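Engineer: no FASTA, just this:
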């Protein structure tokens, strides 16, 4: 794929989405404001209340964090003693290699590159491959993003033999029935399919910012056996999340009606985006209802053509025919349509 601007700028686009500063530098003549479709973030965020000013003038109380974890646990369908709040899923996945102590990890790929990077930085041997290959590998830990980013691939009831299984469910709010957490962690004493041994070797990661459209809040969760959840949570000290994260999470996780309405709306918008991409020369390969993965033989040229029109998408270093598109805001559909039509020329 041809890359815009300097190698440093191109690397920013290829690493992950949301690099608007690099886009502005590489395409200074693009119309503003930019339409950032490079991430899988809900473009219509939850209308979360802000933290009380008094809460910003003190450190969060442990009871407030516990209340947040209980609200999240209820939304996840798990026992509160299995949940630990973290300052974002990214921070949690970076801590896992250190806490688990595994010396090798099999990453179900292609997927989000932060997992492999975290394990490599911890000195672990890292391998990549499809689910069937990873689950039968000799690695001490298997990492699965479910549903996967960027292709939306799903694994129903993932299981491995007596090794660590890390399931990153950052996008599972769009398909809640896919989550392994309720099956393994729904009560203080693990029962049913999977049993205590499997639960004891499984860690589930959940994200707040993507589905609720508030990534700047920096809120995530780990779900695991109580002792392990506590060890992971302890990596972030006595105040793992901010007053703003507590306020937003408490409101959002108790709003069942908003969650259900949003799932339906996202599904409709994803179908609309599929139709628009298909009408403009892209083949939709998959994704979730928060993002769509599409292919075109000239994806590199079209990335640049869209960027010149102020529309940022997500290219991939090892897949030059791929682009990932997030959902636009309601007012931005006409602009996206015009940009896609113009990029064909």
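Structural biologist: That came through fine. Here the structure is a predicted model, which means the values were calculated and not measured.

Engineer: make it CA atoms for all contacts and neighbour counts henceforth
Structural biologist: OK.

Engineer: let me see the contact set for the residue most central in space within the chain.
Structural biologist: The C-alpha lying nearest the average C-alpha coordinate of the chain belongs to residue 170 (CA atoms, centre = their mean; 3.8 Å). Shown in contact with residue 170 (CA atoms under 8 Å, 6 or more residues apart in numbering): 89, 145-147, 205-208, 210.

Engineer: name the nearest residue to residue 316, ignoring sequence neighbours.
Structural biologist: Among residues not flanking residue 316 along the chain, residue 14 sits closest, at 5.5 Å (CA to CA, 6 or more residues apart in numbering).

Engineer: and here is the other one:
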């Protein structure tokens, strides 16, 4: 299995402490307040609730959406719905995409974001995270739609992973997901801070969604997850307030890093930078009980999520100050 953020058990095994400040995931530390659930949510088989798909389509501004057990389920299944194809996965990005396209008979290669346009004529499927995880870079919607049209003309797909798209709504192409060959993935785990419910959505043409649903089988999303997500997707007041809060917090994190001579990029939920001394920075933070995401493969760098409270911000600032002094 690939390594991901949020692996605090690994942190505890390596460094032997239990007071971790987990900044390794980019998940909103202020999760949606889960409502009380109906008693039978735990009892009944979780047949798909049409209200959930409608609420998701309205929230994400998409024509049609299929609920899945986290976008991870779709990432693992989509490569199985195509014959052997030439696949380009933008790099660096969420590693599960390249991992699964490479396992199902496809010819897969990873291409830097700046070279995607040039790579388009030689592929049948292109996979792009937008905003990108881990760098936060975005591709303009019109460029994505142009790529999708070119791929669709030869029976191809453009898969756009918008898991971090809730705070960058103008960059979304979900509204256009009814067009042939465009597949958009969304998640309630990041913005809503509900990674534990394992719920995401796929927007695409009806025929492709039917194929995906058949492959995934019945009861893919638990009853409690459906109830919780339905409340979160309908709560416009919470969503608006949280977007403002995360925008302020993301800007604060960017400023804090800049004060310590770190030139970072990212989105409202995390910051990333190519760190020449990435392993040393990761070690420095871990020794102080701060768990950050170390990238060593496609891009050597560090990703930092948002602290949850004033104590967390103070703890991060102290650790950064000590790092700056040591590096001087």
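Structural biologist: Sure, I can see it. All of these numbers come straight from a predicted model, not from anything done at the bench.

Engineer: TM-score of the superposition?
Structural biologist: Laid over one another, the chains give 0.90 as their TM-score (TM-score structural alignment, normalised by the length of the second structure), with 313 aligned residues with a CA RMSD of 1.8 Å.

Engineer: give the equivalent position in the second structure for the residue nearest to the centre of the first structure.
Structural biologist: Residue correspondence to the second structure (TM-score structural alignment): residue 170 of the first structure is matched to residue 163.

Engineer: over to residue 70 of the first structure?
Structural biologist: Under the alignment (TM-score structural alignment), residue 70 of the first structure pairs with residue 54 in the second structure.

Engineer: count of neighbours near its match?
Structural biologist: 18 (other CA atoms under 10 Å).

Engineer: residue 36 of the second structure too?
Structural biologist: Neighbours of residue 36 of the second structure (other CA under 10 Å): 9.

Engineer: contacts only, for it.
Structural biologist: Taking CA under 8 Å, 6+ apart, one finds nothing in contact with residue 36 of the second structure.

Engineer: SS state for it?
Structural biologist: At residue 36 of the second structure the chain is in coil, as set by DSSP: H, G, I helix; E, B strand; the rest coil.

Engineer: any idea how far it is from residue 288 of the second structure?
Structural biologist: Counting by CA to CA, to the nearest Å, the separation of residue 36 of the second structure from residue 288 of the second structure is 37 Å.

Engineer: all strands for the stretch 51-200 of the first structure, in order.
Structural biologist: 83-86, 104-108, 125-129, 141-145, 164-168 (DSSP state E, counting those that start in this stretch).

Engineer: also the stretch 201-345 of the first structure?
Structural biologist: 202-207, 220-223, 283-288, 291-295, 311-312, 314-315, 322-326.

Engineer: tell me how far the lengthiest helix in the first structure lies from the chain's centre.
Structural biologist: Across the first structure, the longest stretch assigned as helix under DSSP state H is helix 256-279. Chain-centre distance of helix 256-279 of the first structure: 17 Å, with CA atoms, centre = their mean, to the nearest Å.

Engineer: which residue lines up with residue 306 of the first structure in the second structure?
Structural biologist: Using TM-score structural alignment, the partner of residue 306 of the first structure in the second structure is residue 285.

Engineer: what's the burial count for that match?
Structural biologist: 18.

Engineer: in contact with it, which residues?
Structural biologist: Applying CA under 8 Å, 6+ apart, the residues near residue 285 of the second structure are 291-292, 319.

Engineer: pull out the buried members of those residues.
Structural biologist: Using 16 or more other CA atoms under 10 Å as the burial test, the contacts of residue 285 of the second structure include 291-292, 319 as buried.

Engineer: closest to residue 15 of the second structure among those?
Structural biologist: residue 291 (10.4 Å; CA to CA).

Engineer: OK, contacts around the nearest residue to that closest one once chain neighbours are set aside?
Structural biologist: Of all residues not flanking residue 291 of the second structure in the chain, residue 22 sits nearest, at 4.9 Å (CA to CA, 6+ apart). Residues in contact with residue 22 of the second structure (CA under 8 Å, 6+ apart) are 6, 8, 290-292, 307.

Engineer: for residue 295 of the second structure, same thing?
Structural biologist: Counted by CA under 8 Å, 6+ apart, residue 295 of the second structure has contacts 278, 301-303.

Engineer: ok, and those residues in the first structure?
Structural biologist: Counting by both residues aligned by TM-score structural alignment, their matches' CA atoms under 8 Å, those that remain in contact in the first structure are 301-302.

Engineer: what's the spacing between the equivalent of residue 261 of the first structure over in the second structure and residue 235 of the second structure?
Structural biologist: Alignment note (TM-score structural alignment): residue 261 of the first structure maps to residue 241 of the second structure. Residue 241 of the second structure is 10 Å from residue 235 of the second structure, where distance means CA to CA.

Engineer: what's the answer for residue 322 of the second structure, then?
Structural biologist: Distance from residue 322 of the second structure to residue 235 of the second structure, by CA to CA: 41 Å.

Engineer: how about the helices in the stretch 1-150 of the first structure?
Structural biologist: Using DSSP state H, counting those that start in this stretch, the helices of the stretch 1-150 of the first structure run over 7-15, 20-26, 53-56, 62-76, 89-100, 114-121, 131-135.

Engineer: as JSON lines, those helices with distance to residue 162 of the first structure would be great.
Structural biologist: As requested, the helices of the stretch 1-150 of the first structure are exported to JSON lines (distance: least, CA to CA, whole Å):
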{"stretch": "helix 7-15", "distance to residue 162 of the first structure": "33"}
{"stretch": "helix 20-26", "distance to residue 162 of the first structure": "43"}
{"stretch": "helix 53-56", "distance to residue 162 of the first structure": "44"}
{"stretch": "helix 62-76", "distance to residue 162 of the first structure": "25"}
{"stretch": "helix 89-100", "distance to residue 162 of the first structure": "14"}
{"stretch": "helix 114-121", "distance to residue 162 of the first structure": "19"}
{"stretch": "helix 131-135", "distance to residue 162 of the first structure": "11"}
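
Engineer: what's residue 127 of the second structure aligned with over in the first structure?
Structural biologist: Using TM-score structural alignment, residue 127 of the second structure pairs with residue 143 in the first structure.

Engineer: on that earlier part again, elements contacting the longest helix of the first structure?
Structural biologist: Under the contact criterion of 3 or more CA pairs under 8 Å, 6 or more residues apart in numbering; DSSP states H and E, helix 256-279 of the first structure touches strand 283-288, strand 291-295.
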